[in-house]
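*Asks:* no sequence for this one, just the structure:
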């Protein structure tokens, strides 16, 4: 499972000219799901996202003192199979590494539920729909998480 996490002042998602989700200060997450993803991958993404210290403290002394939970921020979750694009050959990306919708949608729904369990305000787009996402990056601060990295050895 992959997540592109963006620290935002505000973000919204629109489907067919209707806003389906919006948040103020918090995190916008683009989520990609692959065939091998399990509940352990989901838990890794949720735990890392909720506890990663990427917000400044109230004094603004540093940009890395508080988590989204600490600030009571919102979460906007957007499904995005293109995070598993392969571009090794040719000029058109391939998406065979992305999970099929019948596998990805239930996993995405579980992810939404896991984030909601945190008590934070969680908003979403519409799975599989063409969406327009508007964000106002704070920083900008963008971090890529890949659950496949959770078992990789630490360097040095």
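*Replies:* Noted; the coordinates are in hand. Everything quoted here is computed from the prediction, not taken from an experiment.
*Asks:* from now on I want contacts and neighbour counts done on CA atoms only, so please keep to that.
*Replies:* Fine.
*Asks:* in a strand, residue 104, correct?
*Replies:* No. Counting by DSSP: H, G, I helix; E, B strand; the rest coil, residue 104 is not found in a strand; it is helix.
*Asks:* how much space separates the nearest residue to it once chain neighbours are set aside from residue 90?
*Replies:* Closest residue to residue 104 apart from its sequence neighbours, by CA to CA, 6 or more residues apart in numbering: residue 33 at 5.9 Å. Using CA to CA, to the nearest Å, we find residue 33 at a distance of 23 Å from residue 90.
*Asks:* please apply the same query to residue 113.
*Replies:* 38 Å.
*Asks:* neighbour-wise, which of these two wins?
*Replies:* residue 113 (12 against 8; other CA atoms under 10 Å).
*Asks:* tell me which element residue 140 is part of?
*Replies:* Using DSSP states H and E, residue 140 sits within strand 132-146.
*Asks:* got it, and residue 41?
*Replies:* Applying DSSP H and E, one finds residue 41 within helix 39-51.
*Asks:* let's bring in a second model and compare:
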């Protein structure tokens, strides 16, 4: 799995002009993508990494200050731009595989104690955020750098 983790002052998701999710206070915005090789164990490992990642003010983690988290599915994190100008999405898992794993990521975060808001899987979403720092971190469960 891949995640873009951004420290935000605020974040929200709209579908068809209606706000369906928003953070009640500063926290983390997570764009999460799933590859073909991913499983529930990657979702759990990613949740633990995100919950403990010390990127908030004072080098604190979301778990230290009970920061809320907004998770948005993002298959485009698996884009391949190696050839030509049109990205290939073939490395992204299909919805039938990725939707349950994004939900598992959310469930694992909640099991750790996080307050989690969710985008709507497969919908055309308008995601708004005010980045704080800005601090943005890319996490790839196949390459834990």
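*Replies:* Thanks, I have the structure now. Remember, it's a predicted structure, so these values are computed and weren't measured experimentally.
*Asks:* fetch the TM-score of the aligned pair.
*Replies:* The pair, once superposed, lands on a TM-score of 0.95 when counted by TM-score structural alignment, normalised by the length of the second structure; 144 aligned residues with a CA RMSD of 1.1 Å.
*Asks:* following element in sequence after the helix holding residue 41 of the first structure, please.
*Replies:* In N-to-C order, the element after helix 39-51 of the first structure by DSSP H and E is helix 68-71.
*Asks:* so that following helix matches what in the second structure?
*Replies:* The aligned range for helix 68-71 of the first structure in the second structure is 62-65, by TM-score structural alignment.
*Asks:* now do the buried residues in the matching stretch.
*Replies:* Of all the residues in stretch 62-65 of the second structure, those buried under the rule 16 or more other CA atoms under 10 Å are 62-63.
*Asks:* again with stretch 46-59 of the first structure
*Replies:* Going by 16+ other CA under 10 Å, stretch 46-59 of the first structure has these buried residues: 46, 49-50, 53-55, 57.
*Asks:* against residue 100 of the first structure, how distant is the alignment partner in the first structure of residue 100 of the second structure?
*Replies:* The equivalent of residue 100 of the second structure in the first structure is residue 106 (alignment by TM-score structural alignment). To residue 100 of the first structure, residue 106 of the first structure is 11 Å away according to CA to CA.
*Asks:* those two - which one has more neighbours?
*Replies:* Taking residue 106 of the first structure and residue 100 together and counting by other CA under 10 Å, residue 100 has the greater number of neighbours (14 against 11).
*Asks:* need the three-state assignment for the spatially most central residue of the first structure.
*Replies:* By CA atoms, centre = their mean, the first structure has its centre lying nearest to residue 29, at 2.4 Å. Secondary structure, three-state DSSP: residue 29 of the first structure is strand.
*Asks:* contacting residues around it?
*Replies:* By CA atoms under 8 Å, 6 or more residues apart in numbering, the contact set of residue 29 of the first structure is 3-6, 75-78.
*Asks:* I'd like those residues as CSV, with neighbour count appended.
*Replies:* Shown next, in CSV, are the contacts of residue 29 of the first structure (neighbours: other CA atoms under 10 Å):
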residue, neighbour count
3, 24
4, 18
5, 20
6, 24
75, 30
76, 27
77, 27
78, 25
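*Asks:* mind listing which of those are in strands?
*Replies:* Cross-referencing the contacts of residue 29 of the first structure against strands under DSSP state E gives 3-6, 75-78.
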